[in-house]
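Peer 1: Fold the following for me, if possible:
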Amino acid sequence: MQAPSPAQTLAKPPIALLATIGALTFIDFLQNGMVAFAAAPIMGEIGASPEEYANVAVVYACVAVVMIALQGWLVHHLGLRRYLLASLASTAAGALVCALSRDEAGFLLGRVLMAVGCAAMLTSSRLAVNLIPPGPARFHGIKALATGLCTGTALAPWLASVAVDHDGWPLMFWLAAALAMLAMVPVALAMPGREGGATVAGQARLAPIAALGLGSFLLLHALQRSYYDFFSERWLLLLYAAAGLAALAYFAHSETRNGAPLLKLGGMKEARFLSGLALFMLCYLMLGANGYLVPLMLQRGLGQSWSTAGEFFALGLGAGVLTFAMMSQLLPRWPSPRKFFVAGFLALAAFGALMSRLTPTANLWADVFPALACYGMFIMIVMPTTAMQTFTGLTRDPAVFAHAQQVKNMLAQIGQALGIMVATVGQQWFASRHYDALTRGIAAGNARFEAAMRQLTDYFSTMADPVQAQQMAMAQIAQMVSQQSALLANLDHFRVLAAVALAGALVSLAQRVFR
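Peer 2: Model prediction:
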C-alpha cells in the first residue's frame, strides 16, 4: 500500500466517513441506553415480568457476543460496505418489530434482530477510523467516534422519558429505525467494498462458536438471575457460571490452537492491552451498576417522577459531553494519560461521595445535578483516554488490532451485566442488614415507634374502625421501614463506590503502564 502524502495526512477526512464513524456509535449507545432506562414501561406494555425482561437482555447480549466474534469473517465475505448496510437494515427491522410488538415473544424477536445489527457497530466505528491515514487527521475520526458515544449515552435517558410521556415507548424504536436508515447514506458513500482489503477472516467453526454462545448465555443468565435467586439458589447459579466459564475457556483454547482463528487471542498478551481491558471492564461495570441504581435512587429514594429522573440523568451525562469537548482540545497537546485517569477517578469519587449524602429532601439542582455531572465527567474522561491508550501496542498487526477491538466489545456485554449483578446483589445485602436493624426498633417500649403508631392510628381512625386503623398504621410503618432500608442501601453503595474510585486514583498515580 502506498504511503499517504503529507497533504493526505493533514487533510480533514471526508464528511461521509466522519458521519459514518459517529453514527454507528451514536445509534448503538442511544438504543441500548433507551431500552435500559425504559425497562419498566416496556415491561408493562408487553406483559413481561422482570425475570422475562431480564431473559430478553441475556439473549440480546449472547447474540451480540457471537456476532462480534463473527464480524471479521462476515466482513471478509461481504465487504465492509455491504456488511454495515446489512447491519443497519437488521437494526431498523428489529426496531420496527419491537415498536409493533405487543407481547414478550415479538419484543424478543425484535431485540435479536437489533443485536445482529448493533453488535459490532462500536468495533466497526473504531476500525473505520483506521481508513484515515495515520497522522493528525486521524484524531478527527477519534473525536467523531467519541462524540457519537457520549451524545448517544447522554441523550438516551431524556429521549426515553420524553417518548414514554408523550407517545409511548414504541416511539423510541421508531426513532432507532429512522436513524439506522439514515445512516445507510454515509455508509454507502464512504465505506469500501470487498476491494477494501478486509482483515484475514479465519475459520468459523461450529463447535467453538456454539461454545461461545452457550458459555455467554450460562454466564449472563447466572448474573441476571442473581438479582432474584442469589441467596436462595446461589449454588445452582455458581454452577451455571462455572459451566459458562468452562465453555468460554474451550472457545479461547480452540482459538489459540487453530491455525486460522476467528480471534487471534495469542497476540494480545501485552501488558498495556490487558491493563486497558481491565479499565474498560471497570468502566462498563460502572455503566451497568449506576445505570441501574441512579434512576432507582431518584425515583424511589427521592420520590421523583420517572420523567424527571430521565431528564436529570441526561443532564448529568451531558456534562460529560462538555468534558470531552475540552479533552479533545487538550489531548493533542498533552497526551500523557495519567493525569486524565487521576482526574476521572477523582470525579467518580466525588460522584459517590455526593450521592451518599443525599436525603429524601435533597434539592435536584443543588444536590443531585453536581453529583451526576461528576459521573458524566468520569465516563467521558476515562473511557476515551483508555480507548486511545489500550491498543497502541497492537497497531503493527491490523488483524490483531481488529480482533482486540472485538474482544473488548464482547467483554463489554459481560461487564455491564456484571455491574447490574453487583448493584442488585449488593442492594439486597445492604438492604437486609438495614431492614433487620430498623425492625429491631419496632417494639413496645420504643418511644419513637409508639409515638408514630399513635399518630398514624389517630389518622387512620377517621376512615376505619380502631382495630383496622391500628393494622393500617402498622402496615404504613412497615412500608416506611422498607423504603428507609432501600435508601440506606443505596447510600452504602455510593460510599463503597467512592472508596473504589479513590483506590483507582491512587493506582493511576502509581502505575507505570500508561504514562
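Peer 1: drop to CA atoms for contacts and neighbour counts, all remaining ones
Peer 2: Will do.
Peer 1: Now that I21 has come up, it's in contact with S125, right?
Peer 2: Yes: if you go by Cα atoms under 8 Å, I21 and S125 touch, sitting 4.7 Å apart.
Peer 1: To check against the first, give me the structure of this:
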Amino acid sequence: MKLRALPDFSPLRVFFFTVALGGATGVDFVASSMMGIAGTHIRGGVHASPEDFLWSMTSYAAMATLANLMLRRIAQHTSYRSYTVVGLIVAAIGSLLCALCETPLQLTFARAVQGFGAGGLFAASRILIQLVSARDERAPLFIGFNIGSFGLSAGTPWLAAVLVESAAWQMVFAIQVVLALAVLVLVVLTYPSRVKPAGDLWEIDIDPMDWWVVILFGLGAMVLMHGLGDLRFYELASSPSVALTPLVGFLLIAAAFLRLRREPQLWLDPRALLGRTYLVGLLFYAIYYFLNGLWNYLIPTLLQSGFGFGFQVTGEVLTWASVLSLLAMMCFSVVAPKVFGRRRYIALGYVMFAAALLMLSLRTLTGVSMDVILPALFLQGLTVPFVMAQVAGMTFVDFTEDDFQHAYAFKNIVRQIATAAGTGAASLWLQYGEAIARSRLVDRITVFDLGGMPPLPEMMAMASTLETQATLVASANLLSWLAIFCAVVAVLALVIRWRAAA
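Peer 2: Predicted coordinates:
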C-alpha cells in the first residue's frame, strides 16, 4: 500500500519498511527471551551463581528503561531513523561483548550495553508507525511489523537450543550480533531519511539533560527489578528485608517523576500519562507482561524439570507455539479495523488464557506425552492478539503524536518492570511450592515403604523422582491459581470503564 506521508515509497518498499520496523523490535525481544531459554547454559559458561546471573538480567532491563526515558528527546533531535541505527549498532556491540565474557561481572556490564542499545527499539518502531501513517492506513502496516517482530522471536527457542547443544553457549550471543546487523542493513535500505509528523516540523530546544533524573530513574529501575527477581532466592519468612529492595526502587522512581514535573523541557511528561483511558490500558498492559514473564519462566522449567523433555525438544515446542502466535497476530492485523476497541475480545482472550492454564494444570503428570500438552500451549499462543494487541487499540486511541511518544515510552518502561515482576513471582511460587510438596512427599515415605534401607543408587533415583514430583505439584498449583486470576481479569475487562463519563 501507499502512504500519504511517504509518497515516494512504493508499496513494496513500504512493506519492507514495516518488516524492518518489526525486525528492530525483534532484536529486543530476542535479547530478552534467549537469556531465559538458554540461561542455565550461559550461567555455567561464565561460572555465575543464580544471584550473580540475576544482575545480567536486571542490568539489561534497567538500561532499557533509561533508553525509553531518553528516546523521545534524542529521536526528535536526530530522527527516529538515526536513533534506530545507533541502537542496533550498540545492541550488536553489546551482544559481541556478551559472547566474549568470562565472568559474571563482565556479563552484567555487557548486558547493560546491549540493553541500552536494544531497549528503546520497540518504542521507537511503534512511534515511527504512528508518525508516518494516518489512522486509516495503520492496520495493514502491522502485517509486516508482526512478521519482523514475532518472526524473529518465534525462531528463538529452537535456534537457541540447537546452537547451544551443537556448539557453545557463546553462539547464543553470536546469532544476536548477526540478527542486529542484518536488521541494520534492512533499516538503512528502507527507512526514510527523516520522518516528519503530521503538521509542522517540530522545533525542539534541547536543554542540558538533567542527569539526576537519569541517575534516579536508572538506579530505581535496577533496584526495583533486581529486588523483584531476587525474591526467587530468599524466603520472606526468614529474610523479610528482601521485600524492602523493591520498595526502595519504587521510591527512587517516584523521586525521578517528582523531579520530571519541574522540568520545562521534559524527557518524559507525566502530565501526558494521566488520562483514564491510558491508565486503565496501562493496567492491562502490566497484567499481560506480568503473565508473560511468569509464563516464559514457568513453562520451560515445567517441560524440562517436570516432564523431563530435553532442551532441544522444549525449544522446538516453544517455537511452534510462537509461530502460532505470529499467525494469529497476522490474522488479527487483517480484521483489526472491525474489532479494535471492544472489551469483550479482551475478556475472551483471558478466558482462553484461563482455559489453557487449567488444561495444563490437569496434565502435570509423570510420563505425560507432548501430544497431551501441546493443545494447552497452542491455546495460550492464540491469546496474544486479544490480551495484548486489543489493549493497544484501546489505550492509545486519544493521543496526539507528541503525547503518544511520551505514553508509549512509558508503556515500555512498565513492560520491563512487569516482566521482571512476573519472573520473580513465578520463581518465588515454585520455590515455596516445591519445598512444601517435597516435605509432604517425604513425610509419606517410611522405612517400611522402602523395604529397608535401599542402596545408594536407588536412593539417588528416588531423590530425583521426588524433585520431579515436587516440580509437578508446585507447577500444577501455580497454573490453577493463575487460571483463577485470568478469569478475574476477564471479568474486570468487561466491567471496568475505559473512558470517563461525559
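Peer 1: Who has more neighbours out of I21 and S125 of structure 1?
Peer 2: I21 (31 against 24; other Cα atoms under 10 Å).
Peer 1: which residues touch the more buried one?
Peer 2: Going by Cα atoms under 8 Å, 6 or more residues apart in numbering, I21 of structure 1 touches 124-126, 128-129, 141, 144-145, 148.
Peer 1: Tell me the residues of structure 1 aligned with stretch 470-489 of structure 2.
Peer 2: Under the alignment (TM-score structural alignment), stretch 470-489 of structure 2 falls on residues 485-504 in structure 1.
Peer 1: Go through the contacts of I21 of structure 1 and name the one nearest A319 of structure 1.
Peer 2: Proximity of the contacts of I21 of structure 1 to A319 of structure 1 (Cα to Cα) peaks at G148, which lies at 14.7 Å.
Peer 1: what about that closest one, neighbour count?
Peer 2: Residues near G148 of structure 1, counting by other Cα under 10 Å: 25.
Peer 1: host element of it?
Peer 2: helix 138-166 (DSSP states H and E).
Peer 1: once aligned to structure 2, how far is that helix on average?
Peer 2: For helix 138-166 of structure 1, the mean deviation from structure 2 after alignment is 2.1 Å (mean Cα distance after the TM-score superposition for structure 1).
Peer 1: continuing past that helix, what's the next helix or strand?
Peer 2: Immediately after helix 138-166 of structure 1, counting by DSSP H and E, sits helix 170-190.
Peer 1: Run through the neighbouring helices and strands of the host helix or strand of A93 of structure 1.
Peer 2: Assessed by DSSP H and E, A93 of structure 1 sits inside helix 80-100. Counting contacts by 3 or more Cα pairs under 8 Å, 6 or more residues apart in numbering; DSSP states H and E, helix 80-100 of structure 1 is packed against helix 104-118, helix 170-190.
Peer 1: if you set the cut-off to 10 Å instead, what comes out?
Peer 2: Under the contact criterion of 3 or more Cα pairs under 10 Å, 6 or more residues apart in numbering; DSSP states H and E, helix 80-100 of structure 1 touches helix 15-37, helix 71-78, helix 104-118, helix 121-129, helix 170-190.
Peer 1: matching residues in structure 2 for the next helix-or-strand element following the last one?
Peer 2: The one in question is helix 170-190 of structure 1. Using DSSP H and E, the helix or strand that directly follows helix 170-190 of structure 1 along the chain is helix 206-229. Mapped onto structure 2 using TM-score structural alignment, helix 206-229 of structure 1 spans residues 211-234.
Peer 1: residues near the aligned partner of S325 of structure 2 in structure 1, how many?
Peer 2: Matched by TM-score structural alignment, S325 of structure 2 corresponds to G320 in structure 1. G320 of structure 1 has 26 neighbouring residues, counting by other Cα under 10 Å.
Peer 1: what's the offset of the helix or strand harbouring Q428 of structure 1 from the middle of its chain?
Peer 2: Q428 of structure 1 is part of helix 398-439, with elements assigned from DSSP H and E. Centroid separation between helix 398-439 of structure 1 and its chain, computed with Cα atoms, centre = their mean, to the nearest Å, is 10 Å.
Peer 1: Name the residues of the helix or strand that comes right after it that come out as buried.
Peer 2: Sequence order places helix 447-460 as the next helix or strand after helix 398-439 of structure 1, per DSSP H and E. Within helix 447-460 of structure 1, the residues that count as buried by 16 or more other Cα atoms under 10 Å are 453, 456-457, 460.
Peer 1: Please render the residues you listed as TSV that adds distance to I42 of structure 1 to the earlier fields.
Peer 2: Output for the buried residues of helix 447-460 of structure 1, formatted as TSV (distance: Cα to Cα, whole Å):
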residue	distance to I42 of structure 1
M453	39
L456	36
T457	38
F460	36
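Peer 1: which of these sit farthest apart?
Peer 2: M453 and F460 (10.4 Å).
Peer 1: can you list residues touching both of these two?
Peer 2: 469-473 (Cα atoms under 10 Å, 6 or more residues apart in numbering).
Peer 1: top of these by neighbour count?
Peer 2: Of these, with other Cα under 10 Å as the count, A473 tops at 22 neighbours.
Peer 1: quick one, what contacts it?
Peer 2: A473 of structure 1 neighbours (Cα under 10 Å, 6+ apart): 452-461, 467, 479.
Peer 1: again, but for V63 of structure 1
Peer 2: Contacts of V63 of structure 1 by Cα under 10 Å, 6+ apart are 111-116, 119, 212-213, 216-217.
Peer 1: Spell out the secondary structure type for it.
Peer 2: On the three-state scheme (DSSP: H, G, I helix; E, B strand; the rest coil), V63 of structure 1 is labelled helix.
Peer 1: Great, nothing more from me.
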